[in-house]
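A.B. asks: With the input below, show me the fold.
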Amino acid sequence: MTDKNVPSPLRDRCIGMTTPEAIRQFETEGYFIIPDALSTAGIAALKAEFDSLPMRPSFYTDAPSFSVTPPHVHGPEGASLIGNPPVLDFVRALVGDELVFMHSFYILSHPGSPPLEMHTDYQPYGSTYSQWLESCPLRVRVLYYLDDTRDDRAALRIVPRSHICWHADAQPYRRYKAHPEEVMLPLKAGDAFVFATRLFHGVGPNTTDETRGMVEIDYRPLWARPYGPVPDWSPEELRHVPPALLPMVERRNRTDFAWEFDTKRLAVDTPAPGMAPSRWGA
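C.D. replies: Got it, this is the predicted structure:
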């Protein structure tokens, strides 16, 4: 068992990284951790708001573990989390300034919850489960932990570097009970785990008598629209979203490019630092 007061070395390795170092960590390993992305007061406010959030069972447990209503629809605390500065600043440095918010979930792991198999959150051809929502060619997912995790309390399990694997073993629709090189990653309340949706990940069992809460938020760059249409949010569903965040939230299908073109299309004359080798630093 991992002592709850002993931080994960992988977590602590991310502390103090420069932005280029953080981008390299994400692009090579598939994730970056932002410790203390939420304050103690912020966690308390989210938990208080979520007390009235309706929950439903999931496909892997009969316990009420997934929110029926997205947190940003339910109240202002969940909606404001979309624009949390330390996380949003990193995501924009990683994929560009023009972001589209795709969805949010509140997820609970109750005492006795079984492990969740290793899987990806990328479904390039859609699925009967999420339709086109997870088909975007590039997305960044953020997990905000509202409680400490340990290896006996629904800790995250990941296979580092699996997001860049070209082998058929990493085809995104495959699921694994376990992987011999997976890593258990205990995190603290307030931490944000930012990861590539092609990264294989799962969750350990919760054998404690404590419930673990987590908020999931999903972003994509403007160009990477889903391969098929997804429902846009209604005005009623956007009532809690701060006005400054509405351009990023209100239209989930929008994009900024034309896919019909010929080989004579005009090239742009910009330095494109986002794809320069120096994005990792010297």
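A.B. asks: switch to C-alpha atoms for all contacts and neighbour counts from now on
C.D. replies: Noted.
A.B. asks: For Arg24, grab the count of nearby residues.
C.D. replies: Counted by other Cα atoms under 10 Å, the residues lying close to Arg24 total 18.
A.B. asks: typo on my end, Ile23
C.D. replies: 23.
A.B. asks: and what of Tyr219?
C.D. replies: The number of residues packed near Tyr219 is 25, by other Cα under 10 Å.
A.B. asks: Work out for me the element it sits within.
C.D. replies: strand 212-221 (DSSP states H and E).
A.B. asks: following that strand, which helix or strand comes up?
C.D. replies: Next along the chain after strand 212-221, taking DSSP H and E as the criterion, comes helix 246-249.
A.B. asks: Quick check: buried residues in that next one?
C.D. replies: Met248, Val249 (16 or more other Cα atoms under 10 Å).
A.B. asks: Which strands and helices lie in contact with it?
C.D. replies: Helix 246-249 sits against strand 99-109, with contacts defined as 3 or more Cα pairs under 8 Å, 6 or more residues apart in numbering; DSSP states H and E.
A.B. asks: this one next, for a side-by-side:
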Amino acid sequence: MNLRNDETFQKIEDEISINNGLMKDAWIVYKGQKWFPVIVNDRTTGVSGFEVNLSGKWGANSEVGRKKFPLADFLMGISSGIFPAKAALRCKRLDDAQRNGRNIDEIQFTPRLKELISRIRESEMMTRAPMTDVSLIQTAVSISGLDSLDVNEINRIADDSTGSMSTVGESADLQGSDLQGYEHDQEMRSTVELYAEFIARKYYVSQGFDVRKLGKPFDFLCEKDGKVIHVEVKGSRTKLDSVILTINEVYDAENTEWQSDLFIVDQIVVERKGDVLVAGGGVARIMEKWVPAKEMLTPSQFRYRLPDHSKWKVLK
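C.D. replies: Purely as a prediction, here's the structure:
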């Protein structure tokens, strides 16, 4: 699907231009008033687009995490669900010039924009169409659970012809992981994790699900015709016979109010091509209606509550 050739997209884009960057086809209700997304121009860099703060914070001291998206990339981000629920979208009211961040998870659409987003999802633009802009993949990096990852220094590119995922950044050791598949190198770990999520999201989209990225306490929320699935994704370069789960991941999967799936992509092949890590291949498997059996869980960490002060010898 080429958005540039889509009549609805063209009309919305033209109207945004006429309305000085304001998108009237989407809004967020805050304290009973509608706030509309607005294009923001960066005077320093000259970059313009709809501004999303991935950290969810706003104000003068919350520059980290802000990204500006052209209309096409913004709609692809909405349709694919890669914006975290906590993200804030810069908006304004019709009767006020003030611009503030509003919770993107509460965004609503006109029928024509809702229909356009539905068609974008159906065409799987995020997995099949070539990307000329890496901003969406940078967004995916920033919400991959690695709080220390510097998204200003790392770019990711989805290769539509091979199904691989590439990473540009600092050098990484390409050798090995431990028995449970944990990667100690941050760049390698994020490459493997994002590739596994890429494969999992593509699978559920192909099954007709709306897929939204959450990250915690599970990776993807998948919905179709009233059916809800919580998907936990694990990836590794090794062949896995065990995975590491957080206590919240276990609690969520044990809850029978919804279906949980465990999606594994292991034996992923990662190669370095110059400054780029390229992930591909791998063996994907899924355990549907997954409930972690108690006998299959092994404690790997304990929380120790410190005794009261009378038990301690304080050093001067």
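A.B. asks: Give me the TM-score for these two chains.
C.D. replies: The TM-score (TM-score structural alignment, normalised by the length of the first structure) is 0.27; 132 aligned residues with a Cα RMSD of 6.5 Å.
A.B. asks: between the strand holding Tyr219 of the first structure and strand 99-109, how many degrees?
C.D. replies: 160 degrees (axes from the mean of the first three to the mean of the last three Cα atoms, to 10 degrees).
A.B. asks: quick one: buried residues of the longest helix along the second structure?
C.D. replies: The longest helix of the second structure (DSSP state H) is helix 186-206. Residues 187-202, 204-205 are the ones in helix 186-206 of the second structure that count as buried (16+ other Cα under 10 Å).
A.B. asks: ranges for the helices of the stretch 201-316 of the second structure?
C.D. replies: 247-254 (DSSP state H, counting those that start in this stretch).
A.B. asks: In it, mark out all the strands, start to finish.
C.D. replies: Per DSSP state E, counting those that start in this stretch, the stretch 201-316 of the second structure carries strands over the ranges 210-213, 220-224, 227-235, 259-273, 276-287.
A.B. asks: Turn those strands into TSV, including distance to Arg119 of the second structure.
C.D. replies: Converted to TSV, the strands of the stretch 201-316 of the second structure look like this (distance: least, Cα to Cα, whole Å):
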stretch	distance to Arg119 of the second structure
strand 210-213	12
strand 220-224	15
strand 227-235	20
strand 259-273	26
strand 276-287	27
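A.B. asks: would you list the ones you listed in a markdown table and tack on mean neighbour count and distance to Phe69 of the second structure?
C.D. replies: A markdown table is the format used below for these (neighbours: other Cα atoms under 10 Å; distance: least, Cα to Cα, whole Å):
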| stretch | mean neighbour count | distance to Phe69 of the second structure |
| --- | --- | --- |
| strand 210-213 | 22 | 18 |
| strand 220-224 | 19 | 23 |
| strand 227-235 | 22 | 27 |
| strand 259-273 | 20 | 28 |
| strand 276-287 | 18 | 24 |
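A.B. asks: Let me know which of these is the nearest to Gln10 of the second structure.
C.D. replies: For the strands of the stretch 201-316 of the second structure, proximity to Gln10 of the second structure was assessed by Cα to Cα; strand 210-213 is nearest, at 24.4 Å.
A.B. asks: In three-state terms, label Val141 of the second structure for me.
C.D. replies: Using DSSP: H, G, I helix; E, B strand; the rest coil, the structure places Val141 of the second structure in helix.
A.B. asks: so it makes contact with Ser190?
C.D. replies: Yes: judged on Cα atoms under 8 Å, Val141 of the second structure makes contact with Ser190 at a distance of 7.5 Å.
A.B. asks: And stretch 215-222 of the first structure, what's buried?
C.D. replies: Buried residues in stretch 215-222 of the first structure, counted by 16+ other Cα under 10 Å: Val215, Glu216, Ile217, Asp218, Tyr219, Arg220, Pro221, Leu222.
A.B. asks: the inter-axis angle of the longest helix of the second structure versus strand 259-273?
C.D. replies: Going by the same axes, to 10 degrees, helix 186-206 of the second structure makes 130 degrees with strand 259-273.
A.B. asks: elements contacting helix 186-206 of the second structure?
C.D. replies: Packing contacts for helix 186-206 of the second structure, counted by 3+ Cα pairs under 8 Å, 6+ apart, involve helix 135-142, strand 164-168, strand 210-213, strand 227-235, strand 259-273, strand 276-287.
A.B. asks: Let me know which of these is the nearest to Ile78 of the second structure.
C.D. replies: Nearest of those (Cα to Cα): strand 210-213, 8.9 Å.
A.B. asks: Output the contacting helices and strands for that closest one.
C.D. replies: So strand 210-213 of the second structure, by 3+ Cα pairs under 8 Å, 6+ apart, packs with helix 71-80, helix 186-206, strand 220-224.
A.B. asks: now the helices and strands packed on helix 186-206 of the second structure as TSV including distance to Arg156 of the second structure?
C.D. replies: Formatted as TSV, those follow (distance: least, Cα to Cα, whole Å):
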stretch	distance to Arg156 of the second structure
helix 135-142	5
strand 164-168	5
strand 210-213	17
strand 227-235	17
strand 259-273	14
strand 276-287	9
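A.B. asks: Out of the ones you listed, which gets nearest to Ile120 of the second structure?
C.D. replies: Per Cα to Cα, nearest to Ile120 of the second structure of those: strand 210-213, 11.2 Å.
A.B. asks: Asn248 of the second structure: neighbour count?
C.D. replies: By other Cα under 10 Å, the residues close to Asn248 of the second structure number 12.
A.B. asks: Noted, bye for now.
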